[in-house]
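*Asks:* predicted model and sequence below, questions to follow.
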Amino acid sequence: MQSRHPGPTRPALRSQRQHSRQGRSPSPVPPDRARPHRSALDGVTWVRTDPTGTEATEGNIAAPGFTGTSPAFLVATARLLRLAPGVPATRVRLLALTDPVLAPRTVDQAWALAARQEHPTDSGPLLVDEYRVTALDTGEVHTVHIAGDVVLSAPGVELEHLETPPSAFEDS
């Protein structure tokens, strides 16, 4: 008796193996499955269901990524934009998923790398990037300080103690 339930891809793999053993090739992939969904190439695509899970709607926006309340989204956006000090602000459109219902909302921001400073620490110099982020719908401006993969300060975030140095990214 097999106690493990096969995953959803196992029957398809088993079917292809059976065809191969019998000397036949598996049936061709239907044309609508042969290539990625076009909207997936044009931005961010999501599916949202109603509270019962019976009705689903697909949404899509021309955006390079998501944003949210986690500081990781700030690091990801900064890495995505790869800004240089002194360059004019770059506009970016992101998909925000609002708390607590995860409703999708388009957010337009302008990011500028205002300064890059080295700070002496016990473990060597710490390179800190200071970003000016402007919400284009309200004009609100806030400052974000990032060192490697760590947000040192941002709205709602203030790092009090750092036990180990942040990971540094190699620019490519």
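*Replies:* Thanks, I have the structure now. Numbers count the residues shown, from 1 in each chain.
*Asks:* contacts, neighbours, all on C-alpha from now
*Replies:* OK.
*Asks:* which strands and helices sit next to the top strand by length along the chain?
*Replies:* Ranked by residue count under DSSP state E, the longest strand found in the chain is strand 103-119. Counting contacts by 3 or more CA pairs under 8 Å, 6 or more residues apart in numbering; DSSP states H and E, strand 103-119 is packed against strand 90-98, strand 126-135.
*Asks:* tell me the angle the shortest one makes with strand 103-119.
*Replies:* On the basis of axes from the mean of the first three to the mean of the last three CA atoms, to 10 degrees, strand 90-98 is oriented at 130 degrees to strand 103-119.
*Asks:* so which bits of strand 90-98 are buried?
*Replies:* Within strand 90-98, the residues that count as buried by 16 or more other CA atoms under 10 Å are 92, 93, 94, 95, 96, 97.
*Asks:* ok, second structure coming up, stack it against the first:
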Amino acid sequence: MGKDHGSPVIAIQATAGGDNIIYVTVESGGSEFRAFAEQSRVIQEALLANQAMLQTLVQRDQSAVALTTDATTAIASAVERHLDTTIDGCRDTLMRGKPRAALAVFETLFTSLEPTASDRIRFRIKANMGHCLLGLGEEDGAADMLDEAVAFAPGDPKAIANKVLALVLRSENTQ
């Protein structure tokens, strides 16, 4: 009979770590198994390092998304403020007795709106266009434009007032 080298004893222990990492410990008296255990340890350390790097990248990406969202919101707010200022300036032109000039600017402003423009802005422009038409004596056109405006903000108190004005204009024209 040949020399009995003995059966190597292997003890394998698997434990679950955080984030679904499985730690494996291999214990044995044989050199082959110690080499395997060392390779397993190196691989395990590399996996942990990769996991840490991935977590850092995910956190950085989440921060970038948050910053992008904040920047987009800030830009949208700035655009909205600019449009409000422009609408106020055109309305002042109307109030100074220049409805035709104001109407031309409102029409250009409305047609140049981005699809992302708020309904509030769309309401304000259309309502002011209605008031410009009223200032030009075009009561039917004014009533129609006011109705278009109301569709953008049906529950807004100013929209309701404009709806009433449109109804009054129509009732006056039918009498």
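*Replies:* Yep, that arrived. Since the structure is predicted, the reported quantities are computational estimates derived from the model, not experimental observations.
*Asks:* what does the superposition give as a TM-score?
*Replies:* TM-score for the superposed pair, counting by TM-score structural alignment, normalised by the length of structure 1: 0.22. Supporting figures: 74 aligned residues with a CA RMSD of 6.1 Å.
*Asks:* returning to what we had before: would you mind putting the helices and strands packed on strand 103-119 of structure 1 into CSV with distance to residue 38 of structure 1 alongside?
*Replies:* Listed next are these as CSV, based on distance: least, CA to CA, whole Å:
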stretch, distance to residue 38 of structure 1
strand 90-98, 18
strand 126-135, 29
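*Asks:* can you tell me how far the residue nearest to residue 165 of structure 2 when sequence neighbours are not counted sits from residue 172 of structure 2?
*Replies:* Nearest residue to residue 165 of structure 2 in three dimensions, chain neighbours excluded: residue 143, at 7.4 Å (CA to CA, 6 or more residues apart in numbering). Using CA to CA, to the nearest Å, one gets 11 Å for the distance from residue 143 of structure 2 to residue 172 of structure 2.
*Asks:* please say which of those two ends up with more neighbours.
*Replies:* Set side by side, residue 143 of structure 2 and residue 172 show unequal neighbour counts under other CA atoms under 10 Å, the larger going to residue 143 at 25 against 11.
*Asks:* what comes up buried for the helix or strand in which the more buried one is found?
*Replies:* Assigned by DSSP states H and E, residue 143 of structure 2 belongs to helix 139-152. Of the residues in helix 139-152 of structure 2, those buried under the neighbour-count criterion (16+ other CA under 10 Å) are 139-150, 152.
*Asks:* now, which of the residues you listed sits nearest residue 162 of structure 2?
*Replies:* Proximity of the buried residues of helix 139-152 of structure 2 to residue 162 of structure 2 (CA to CA) peaks at residue 146, which lies at 6.0 Å.
*Asks:* now for that closest one: which residues touch it?
*Replies:* By CA atoms under 8 Å, 6 or more residues apart in numbering, residue 146 of structure 2 lies in contact with 126, 127, 129, 130, 131, 162, 163, 166.
*Asks:* picking that back up, identify, from the buried residues of helix 139-152 of structure 2, the entry nearest to residue 61 of structure 2.
*Replies:* Nearest to residue 61 of structure 2, judged by CA to CA, of those is residue 152 at 36.6 Å.
*Asks:* quick one: the helices in structure 1?
*Replies:* Per DSSP state H, structure 1 carries helices over the ranges 10-21, 38-41, 71-81.
*Asks:* most packed of the ones you listed?
*Replies:* helix 71-81 (a mean of 16; mean count of other CA atoms under 10 Å).
*Asks:* quick one: contacts of it?
*Replies:* Outside of helix 71-81 of structure 1, the residues within contact range by CA under 8 Å, 6+ apart are 66, 67, 90, 146, 149, 150, 151, 157.
*Asks:* same check, this time on stretch 38-49 of structure 2
*Replies:* In this structure, residues lying in contact with stretch 38-49 of structure 2 by CA under 8 Å, 6+ apart are 23, 24.
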